[in-house]
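A.B. asks: Coordinates only, no sequence provided:
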């Protein structure tokens, strides 16, 4: 057990959590970040590191992994304690601090900011023979390095933004790319759909609408995929080295649901101070809900600042909630 009591512990190492850690350090508070993933960055690094992000202020266009790198650098300048690949299971109030019980030990903190995104993002699975058998042996639900698909036969399954975005990116690397979707309608941005149409017309993507996966086969790794036309039940066998499934994720707050927080539809209810119903616990980012809530990285930053400033006041009632402008702070001199 770690008996060190940190002023503020941030649950979550995604964009909102990283900005919260920066802000807590800027306010001069001892800070800890705990995240269930093996690296900082949240979905930016775990799910779409090579995708461009366009709606963060100051960046006309930035790769997700580069945004995560910048946020990490900003957060780590005040030397927060960082604990990765760890999950907080229980939270208990002990006289003047919270006791956090995790898989690997116990930690203490005076205030808590929950910035866990949508919680654990378990991928929706293809319920077909071979999916579980070849998971991470040719079957994947995320792309780390597009260059790793050079010369490979790739089958992408899905009809949303992620499926279309990665199909458009990987077509320039793969030997052959097939996009499989059970309908002929898309859940993607209009501009992306136009790019897909152009790629299909140019013969760069083999599009199979009204098709679904029946089976994935191989030896040690994926070798082929059987798809079928859901209108005729006719099978087609495709050679494949990789099957990428982008079917969405099942959000799950996990143990957070048992911390005594007010939760509705898998989100934590907060007030205008980003305070939960439990004194000393604040929340920010995609995990929260309030009237007018927008799930944007930009709004997560603002919520993180509000949450941390009020957490600072909870830890030290004499501290001002509004710290003023960073340009005037001695910590940066």
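C.D. replies: On my side now, so go ahead. Fair warning: this is a prediction, and the values are worked out from it, not measured in the lab.
A.B. asks: only C-alpha atoms for contact and neighbour calcs from this point on.
C.D. replies: Will do.
A.B. asks: helix, strand or coil for residue 173?
C.D. replies: Using DSSP: H, G, I helix; E, B strand; the rest coil, the three-state assignment for residue 173 comes out as coil.
A.B. asks: structure B:
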């Protein structure tokens, strides 16, 4: 879908950088981020800077998008007290903005939070009976903040739930059985 096209990617985290690296193999890429610094891996940024078909546009934010003769015209505004605008003609646009979980509402439910993240045990159990949590909204001692861990955490939670629901059964889990 993106091959031989001009692709604008909005974002500065690992997802945006990964998309830019992948699409740079077949496309011209404009990586647009609101800060000069990226949140993703520095090695990815370094690689992207070395590619002739990739342009890093910082610090810019999208201001407007126009469709002209079946082509998109993306207007970017330089961040800060600036009247500077630039325009890029593009074929495709990908938005790879991350987010921070806002779990403060969960405190009203009585769920224990640490630094606005849900505190869980090694079995992914919260402080409330029969309530489990996984993914980027949780914390536990030693947890590395990577969403990729959520898949394993989900398996741990399912195993814990199954053991609680069926304590008399011996559960043998394999990754393909969940």
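C.D. replies: Thanks, I have the structure now. Just so you know, these numbers come straight off a predicted model, no measurement behind them.
A.B. asks: who's sitting farthest from the centroid in structure 1?
C.D. replies: What lies farthest from the middle of structure 1 is residue 232; by Cα atoms, centre = their mean that is 37.9 Å.
A.B. asks: what packs against the lengthiest helix in structure 2?
C.D. replies: In structure 2, taking DSSP state H as the definition, the longest helix is helix 149-165. Using 3 or more Cα pairs under 8 Å, 6 or more residues apart in numbering; DSSP states H and E as the contact test, no helix or strand touches helix 149-165 of structure 2.
A.B. asks: before we move on, which element is the residue most central in space within structure 2 in?
C.D. replies: Geometric centre of structure 2, nearest residue: residue 98, 4.5 Å, by Cα atoms, centre = their mean. Using DSSP states H and E, residue 98 of structure 2 is not contained in any helix or strand.
A.B. asks: list the contacts for it?
C.D. replies: 11, 13 (Cα atoms under 8 Å, 6 or more residues apart in numbering).
A.B. asks: Counterpart of it over in structure 1?
C.D. replies: Structural alignment (TM-score structural alignment) places residue 98 of structure 2 against residue 248 in structure 1.
A.B. asks: how much space between the residue nearest to the centre of structure 2 and residue 12 of structure 2?
C.D. replies: Residue 98 of structure 2 is 9 Å from residue 12 of structure 2, where distance means Cα to Cα, to the nearest Å.
A.B. asks: what do you get for residue 118 of structure 2?
C.D. replies: 26 Å.
A.B. asks: For the stretch 101-250 of structure 1, which segments are assigned as helices?
C.D. replies: For the stretch 101-250 of structure 1, helices defined by DSSP state H, counting those that start in this stretch occupy the ranges 161-170, 190-201.
A.B. asks: Need the counterpart of residue 191 of structure 1 in structure 2.
C.D. replies: Residue 191 of structure 1 maps onto residue 43 in structure 2, by TM-score structural alignment.
A.B. asks: ends of stretch 256-268 of structure 1, how far apart?
C.D. replies: End-to-end distance (Cα to Cα), stretch 256-268 of structure 1: 9 Å.
A.B. asks: ok, now which ones touch residue 162 of structure 2?
C.D. replies: residue 171.
A.B. asks: Residue in structure 1 paired with it?
C.D. replies: By TM-score structural alignment, residue 162 of structure 2 lines up with residue 312.
A.B. asks: what's the answer for residue 5 of structure 2, then?
C.D. replies: With TM-score structural alignment as the criterion, residue 5 of structure 2 matches residue 152.
A.B. asks: Same check on residue 15 of structure 2?
C.D. replies: Using TM-score structural alignment as the criterion, residue 15 of structure 2 maps onto residue 162 of structure 1.
A.B. asks: Next, work out how far apart the nearest residue to its match once chain neighbours are set aside and residue 277 of structure 1 are.
C.D. replies: If the residues on either side of it in the chain are set aside, residue 162 of structure 1 comes closest to residue 246, at 6.3 Å by Cα to Cα, 6 or more residues apart in numbering. Remark: distance between residue 246 of structure 1 and residue 277 of structure 1 (Cα to Cα) = 36 Å.
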